[in-house]
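1. Pasting the sequence and the predicted coordinates here, then a few questions.
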Amino acid sequence: MLTLLYRGPLASCDYDCPYCPFAKRRDSPERLRADRAALERFTSWVAAREEEVSVLFTPWGEGLVRSWYREALVELSLMPRVRRAAIQTNLSGRTEWTSRADLAKLALWTTFHPGQVTHERFLAKSRELAERGVRHSVGVVGLPEHLEAARRLRAELPGSVYLWVNAAEGRTYSDAEAADWTALDPLFSHSRHPHRTLGLPCRTGHDVVSVAGDGTVTRCHFVRTPLGNLYDGTFRLAPEPPACPNTWCDCHIGYVHFEPLRLYEVFTDGILERIPTLL
């Protein structure tokens, strides 16, 4: 089965997180129209595909405040050859649209940003998703000022909702600090340190690829060598997991596919929405 990590032109977000370069960025009307057209083209390509596929939207900005991302997720979830349709989101938008989707296939990878949304509002959204039967994970960035908010969130989230923690970019954690975060997310150790990947096998380029809005295919978001184009049939997958050309990988979207970590055995069918089966 092919997994597609799609990232179109959208680069705007309604939040102002100090650790994000796309905070409060606004897209022009022209860019938004281009993003919508690119997404509709991608969805049509998936609809015409004869083999099974899974899709994760990883926009630079916030997608679910845009109607075309909500509609795309509904449409994809209803396609018989789509196994999973997922998106990364700050969960600031509406949730009632999920009632039109196939909840056996739809999934959300959500992030709580203290300082951008109240604890009560975010928790209510997560509980609403749980009540609707929408698969979703919840995560936070592991900054010291977020620790108490993360602890409170974990205590009040539904027990079935997995809470993950991303190590803050460029931050070194003492063992004591890491222990605090590991108490919330048993898999935090994978995020704490970058993984040395050079010359070692990764599923990206084999059965996982990244797709840009114009259809350019690369093996992942962090290896920019083109593999061809999705729409003209020029891209080719490696017959076996190829060696990674990068020295390090420090992002979950990338290293979850890194073969030596064997994280497919941990997440099984929750790879795209970051929900582990085994802990």
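-> Yes, it's here.
2. can we go C-alpha only for contacts and neighbour counts from here?
-> Noted.
3. helices and strands around whichever helix in the chain runs longest, which ones?
-> Assignment by DSSP state H gives helix 29-48 as the longest helix of the chain. Contacts defined by 3 or more Cα pairs under 8 Å, 6 or more residues apart in numbering; DSSP states H and E place helix 29-48 against helix 67-78.
4. Next, the residues that contact the helix it packs on from outside, please.
-> With Cα atoms under 8 Å, 6 or more residues apart in numbering as the test, helix 67-78 has contacts from 36, 39-40, 43, 46-47, 63-64, 82-86, 97-98, 100-103, 105-106.
5. Which of the residues you listed fall in helices?
-> The helices in this structure, assigned by DSSP H, contain Arg36, Leu39, Glu40, Thr43, Val46, Ala47 from these.
6. how close does the fourth one sit to Asp180?
-> For Thr43, the distance to Asp180 equals 41 Å [Cα to Cα, to the nearest Å].
7. So the residue positioned nearest the centre of the chain: helix, strand or coil?
-> With distances taken as Cα atoms, centre = their mean, the residue of the chain nearest its centroid is Gln88 (4.2 Å). Recorded secondary structure, Gln88: strand (DSSP: H, G, I helix; E, B strand; the rest coil).
8. Assess the claim that it and Thr58 are in contact.
-> Yes: the pair Gln88 / Thr58 is scored as a contact, 5.6 Å apart, by Cα atoms under 8 Å.
9. let's bring in a second one:
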Amino acid sequence: MLTILYRGPLASCDYDCPYCPFAKRRDSREALRADRAALERFCDWVENEPDEVSVLFTPWGEGLVRSWYRRAMVRLSHLPNVRRVAIQTNISCRTSWLADADLDTLALWCTFHPDQVTAPRFLAKTAELADLGVRFSVGIVGLPEHADAARMLRAELPEHVYLWVNAAEGHVYDDAEAAAWETVDPLFSYSRRPHPSQGVACRTGESVISVDGDGTVRRCHFVPDVLGNLYDGSFREALRARACPLACCDCHIGYVHLESLPLYDVFAGGVLERIPLRVG
């Protein structure tokens, strides 16, 4: 099975998070049309791919406020060769469209941004997801000013919903801080520090690839070397086991694929949507 991290040209978001370079950015109409066309082309490829695939959409912006991402999620969820389709989202969009999806296949990776949306509004959306039977995780950036919000989320979310905490970029956590975050996310230790990765075996470039809107294939979002193109099939001959060329990996969508870490066992069945096999 091939796992695909898809990131099209969309770079706009309805939120204004201070730690994100795409906050409140607007794409031009031409850029949105290009993103829509690229996504539809990608979905056509998936539909005609004879082998099993799993797809995680990792847009720079917020995808689900765009109708074509919602349609793509529904469409892919019903394809017999798609094992999982997931997307990273702030869930600011409506949720009714999910009733049309195959919820055995679709999943959501949801992020709470305390300075962008009220906790009651966000929790109401997660309650809607739960009522619909959607598989989802919830997360937050581990900034000191988010600690109270994180504890509140953990108290209010259903016990079976995994609440992950991403280490804030550039923030160094002492042992006391890390222990406090681990009371919210028992797996925070994996996010706390970058993982040494140079020369370490990684599934990216073999069973996991990154694809952009033009179909350019790379091993992951963080290694720029091109393996080929999705649409002419040239990437296939480049798929092979390989070690990571970077000194370290500090993003979950990257290090989760390192063979030096046990995360395929920890997140068995939920690698793309960041749901561990056992919560808590």
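-> On my side now, so go ahead. Only a predicted model underlies this, so the values are computations on that prediction, with no experimental measurement involved.
10. Just give the TM-score of the two.
-> Overlay of the two chains. TM-score (TM-score structural alignment, normalised by the length of structure 1): 0.98; 279 aligned residues with a Cα RMSD of 0.9 Å.
11. Now rank the ones in helices among the contacts of helix 67-78 of structure 1 by neighbours and give me the top one.
-> Highest neighbour count within these, by other Cα atoms under 10 Å: Leu39, with 24 neighbours.
12. residue in structure 2 matching that residue?
-> By TM-score structural alignment, Leu39 of structure 1 lines up with Leu39 in structure 2.
13. give the contact list for that match.
-> Leu39 of structure 2 makes contact with Gly8, Trp68, Tyr69, Ala72, Gly213, according to Cα under 8 Å, 6+ apart.
14. again, only this time at 10 Å
-> 6-10, 33, 45, 68-69, 72, 212-215 (Cα atoms under 10 Å, 6 or more residues apart in numbering).
15. Among these, which one sits closest to Ala155 of structure 2?
-> Taking Cα to Cα as the measure, Ala155 of structure 2 sits nearest to Tyr69 out of the contacts of Leu39 of structure 2, at 31.3 Å.
16. Measure how buried the closest one is and give me the count.
-> 19.
17. That one maps to what in structure 1?
-> Match for Tyr69 of structure 2 (TM-score structural alignment): Tyr69.
18. How are the strands of structure 1 distributed by residue range?
-> For structure 1, the strands defined by DSSP state E occupy 2-7, 53-57, 82-89, 106-111, 135-142, 163-167, 195-196, 208-212, 216-220, 223-229, 248-249.
19. ok, Ile209 of structure 2 to Ala11 of structure 2 distance?
-> 20 Å.
20. Determine the number of other residues adjacent to Thr234 of structure 1.
-> The burial count for Thr234 of structure 1: 11, using other Cα under 10 Å.
21. Disregarding residues adjacent in the polypeptide, which is nearest to it?
-> Closest residue to Thr234 of structure 1 apart from its sequence neighbours, by Cα to Cα, 6 or more residues apart in numbering: Gly228 at 4.8 Å.
22. what's near enough to touch the one you found?
-> Counting by Cα under 10 Å, 6+ apart, Gly228 of structure 1 touches Gly215, Thr216, Val217, Thr218, Thr234, Phe235, Arg236, Leu237.
23. Okay, Leu272 of structure 2 and Leu64 of structure 2: tell me how far apart.
-> The gap separating Leu272 of structure 2 from Leu64 of structure 2 is 17 Å, by Cα to Cα.
24. What about Thr204 of structure 1, how many residues nearby?
-> When counting by other Cα under 10 Å, one arrives at 29 neighbours for Thr204 of structure 1.
25. Would you mind confirming that it makes contact with His257?
-> Yes: the pair Thr204 of structure 1 / His257 is scored as a contact, 6.5 Å apart, by Cα atoms under 10 Å.
26. residues shared between the contacts of the two?
-> Both Thr204 of structure 1 and His257 are contacted by Cys220, Pro241, under the criterion Cα under 10 Å, 6+ apart.
27. need the contact list for Thr234 of structure 1.
-> Thr234 of structure 1 makes contact with Thr216, Val217, Leu227, Gly228, according to Cα under 10 Å, 6+ apart.
28. Now distance to Leu187 of structure 1 too, for the strands of structure 1, in CSV please.
-> Shown next, in CSV, are those (distance: least, Cα to Cα, whole Å):
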stretch, distance to Leu187 of structure 1
strand 2-7, 22
strand 53-57, 21
strand 82-89, 19
strand 106-111, 16
strand 135-142, 12
strand 163-167, 8
strand 195-196, 14
strand 208-212, 22
strand 216-220, 22
strand 223-229, 25
strand 248-249, 16
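29. and of the ones you listed, who's closest to Ala150 of structure 1?
-> Closest to Ala150 of structure 1 of these, according to Cα to Cα: strand 135-142, at 6.9 Å.
30. how close does that closest one sit to structure 2?
-> Compared with structure 2 after fitting, strand 135-142 of structure 1 has a mean deviation of 0.2 Å; criterion: mean Cα distance after the TM-score superposition for structure 1.
31. quick one on the thing from earlier: so which of the strands of structure 1 is nearest Thr277 of structure 1?
-> Evaluated over the strands of structure 1, closeness to Thr277 of structure 1 peaks at strand 135-142, with 12.1 Å, by Cα to Cα.
32. which residue lies farthest from the center of structure 2?
-> Ala176 (28.4 Å).
33. per the alignment, that one corresponds to what in structure 1?
-> Taking TM-score structural alignment, Ala176 of structure 2 has Ala176 as its aligned residue in structure 1.
34. residues contacting that match?
-> Shown in contact with Ala176 of structure 1 (Cα under 10 Å, 6+ apart): Thr182.
35. quick revisit: how about the residue nearest to the centre of structure 1, what's its match in structure 2?
-> Checking TM-score structural alignment: Gln88 of structure 1 goes with Gln88.
36. Does that match touch Ala107 like I think?
-> Yes: taking contacts as Cα under 10 Å, Gln88 of structure 2 lies within contact range of Ala107: 9.5 Å.
37. what touches both of the two?
-> Residues within reach of Gln88 of structure 2 and of Ala107 at once, by Cα under 10 Å, 6+ apart, are Leu56, Ser137, Leu272, Glu273, Arg274.
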